[in-house]
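**Student:** Sequence first, then the predicted structure, then my questions.
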Amino acid sequence: MAINSYATLQAAVVNWMNRGDIAAVVPDFIALAESRIATDVRVRRMLKAATLSTVAGLGVALPTRWLEFKSLHYNGRPLEFMTPDQLAARFGDQTGEPFYYSISGDTLVFGPVPSDVFSITALYYEQLEPLETSATNWLLTSKPNLYLYAALGEASLFVKKPDHAASWASLYGGIVDAMHTEDSKATYSGAPLVVRAG
């Protein structure tokens, strides 16, 4: 059976665990697996571009399903990151065009505080929509074993088999590492090697 949808993934977890009695809680294992994937996986197909508009005197709400910024630009210039404390110490209530940014809770904040409406070009990693609502996605169809091993690890913890959970976690981690290596090679494929003087 191909694992290419939420339903087939649920069935596979039950089959691989050989435990029909856990079927009712398999959606929980998959949700936990998705949370782990969101924490661990950063590949170019998860990138999304957006234009964020500041509001004078305020920050900007982080995009829906935002995981991490790859870059932020204002007027073609990259914004540099500061911690919230550094931002407050350096700029206080000073207003103007943004040069720096930080994240406070679910809000993107800037230094100086925006004095007007400014357009910020953002490139960020977006968490995949849950399989419970989307039924399938590109990651499940291309790497079904990633979801399966992550869910089996959660299921093994549930049935009190930590050794099995560790084995599934190891297999899952190997796929994550391979994905990042594969993504890095594809991203820089064809780029000439440049040697920089130290």
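**Tutor:** Done, it's in.
**Student:** contacts and neighbour counts: CA atoms only from here.
**Tutor:** OK.
**Student:** Can you name every helix or strand that the helix or strand hosting Tyr172 contacts?
**Tutor:** Element membership of Tyr172 [criterion: DSSP states H and E] is helix 162-187. In this structure, helix 162-187 makes packing contacts with helix 144-158, judged by 3 or more CA pairs under 8 Å, 6 or more residues apart in numbering; DSSP states H and E.
**Student:** Could you list the buried residues of the helix it packs on?
**Tutor:** Buried residues in helix 144-158, counted by 16 or more other CA atoms under 10 Å: 144-156.
**Student:** The helix holding Tyr172 versus helix 144-158: what angle between them?
**Tutor:** Angle of helix 162-187 versus helix 144-158, following axes from the mean of the first three to the mean of the last three CA atoms, to 10 degrees, is 160 degrees.
**Student:** Any idea how far helix 162-187 is from the middle of the chain?
**Tutor:** Here helix 162-187 is found 15 Å from its chain centre; the criterion is CA atoms, centre = their mean, to the nearest Å.
**Student:** Name the residues of that helix that are buried.
**Tutor:** Those would be His164, Ala165, Trp168, Ala169, Tyr172, Gly173, Ile175, Val176, Met179, His180, Asp183, for helix 162-187 by 16+ other CA under 10 Å.
**Student:** And here is the other one:
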Amino acid sequence: MALIVDNPSLQSAVTEYLARDQDAILIARIPTFIQLFEAKMNRSLFVRQMESRVTAVTNPTQTEPEFIALPADFQSMRRMRLTVGAAVGKPFLEYKSNQQMDEYKLSIAGTPAQPQFFTIFGNEIELGPGPDAVYTVEMVYRQNIPALATNNTNWLLTLAPDIYLYGALMEAAPYIKEDARIQTWGAGLASALGDLNQLGLTSAFNAGPLTVRPAGLKIW
């Protein structure tokens, strides 16, 4: 079997493992199996490779300067801060629920100032107060895995091709039903995911001693 290095070689490997070359309907579904597996990973996988950092600049002359579009691959927020324009010692933005943000903005009567809070509203970030000047906002967020349907490869396929292989095979299970290999594939997927999660923990926390801090809001 050839190495799994990109989307075509992954599909070839899945075809080989299924060993049902004559089942055209099953083979045609392989891209869907891969898509379904990616959807599951987007909901359940938490490793540092899914973290991304972007910046946006507020414009107080806009009609609604308190709204910033979320990145297209946004999954969940980790933190937000002002990197340019913030008062000394007040860079980080605190999360509020939509209702809390509405109540807060009513309490300040919409007066612009340096943003102190944020909330997620649909596909946008809402700042509170609305910015009174130009600020650079940095967000660190959990992103979706780049889909192989539109990318020839991605970081997960490069790091863990076995996860993609076993994951796609398990998504094929409803089609192949009583195949005795399903249990083997499931065990392979569980082992690969366990290894990846452990790698994520060690790579994130082995840089230095852990410090105990009081529990606070967990955005993701």
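**Tutor:** That came through fine. Every value quoted in this text rests on a predicted model; they were computed, and no experiment measured them.
**Student:** Could I get the TM-score for this pair?
**Tutor:** Superposed pair, TM-score by TM-score structural alignment, normalised by the length of the first structure: 0.84. Supporting alignment: 197 aligned residues with a CA RMSD of 2.7 Å.
**Student:** which non-adjacent residue is nearest Tyr6 of the first structure?
**Tutor:** Counting by CA to CA, 6 or more residues apart in numbering, Tyr6 of the first structure lies nearest to Ala135, which is 5.0 Å off, once chain neighbours are set aside.
**Student:** which residues in the first structure form strands?
**Tutor:** For the first structure, applying DSSP state E gives strands covering 47-53, 60-61, 66-74, 77-78, 80-81, 95-96, 100-104, 107-111, 113-114, 119-126.
**Student:** okay, the ones you listed in TSV with distance to Val25 of the first structure and mean neighbour count next?
**Tutor:** Output for the strands of the first structure, formatted as TSV (distance: least, CA to CA, whole Å; neighbours: other CA atoms under 10 Å):
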stretch	distance to Val25 of the first structure	mean neighbour count
strand 47-53	31	15
strand 60-61	34	16
strand 66-74	26	17
strand 77-78	45	14
strand 80-81	41	16
strand 95-96	51	16
strand 100-104	35	18
strand 107-111	34	22
strand 113-114	47	24
strand 119-126	26	20
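**Student:** Tabulate the ones you listed in a markdown table, adding columns for distance to Ile30 of the first structure.
**Tutor:** Output for these, formatted as a markdown table (distance: least, CA to CA, whole Å):
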| stretch | distance to Ile30 of the first structure |
| --- | --- |
| strand 47-53 | 23 |
| strand 60-61 | 28 |
| strand 66-74 | 19 |
| strand 77-78 | 37 |
| strand 80-81 | 34 |
| strand 95-96 | 45 |
| strand 100-104 | 29 |
| strand 107-111 | 28 |
| strand 113-114 | 41 |
| strand 119-126 | 18 |
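**Student:** Compare the ones you listed and give me the one nearest Lys160 of the first structure.
**Tutor:** strand 66-74 (30.9 Å; CA to CA).
**Student:** Taking strand 119-126 as reference, get the angle to the closest one.
**Tutor:** Per the same axes, to 10 degrees, the angle that strand 66-74 of the first structure makes with strand 119-126 is 150 degrees.
**Student:** No further questions, thank you.
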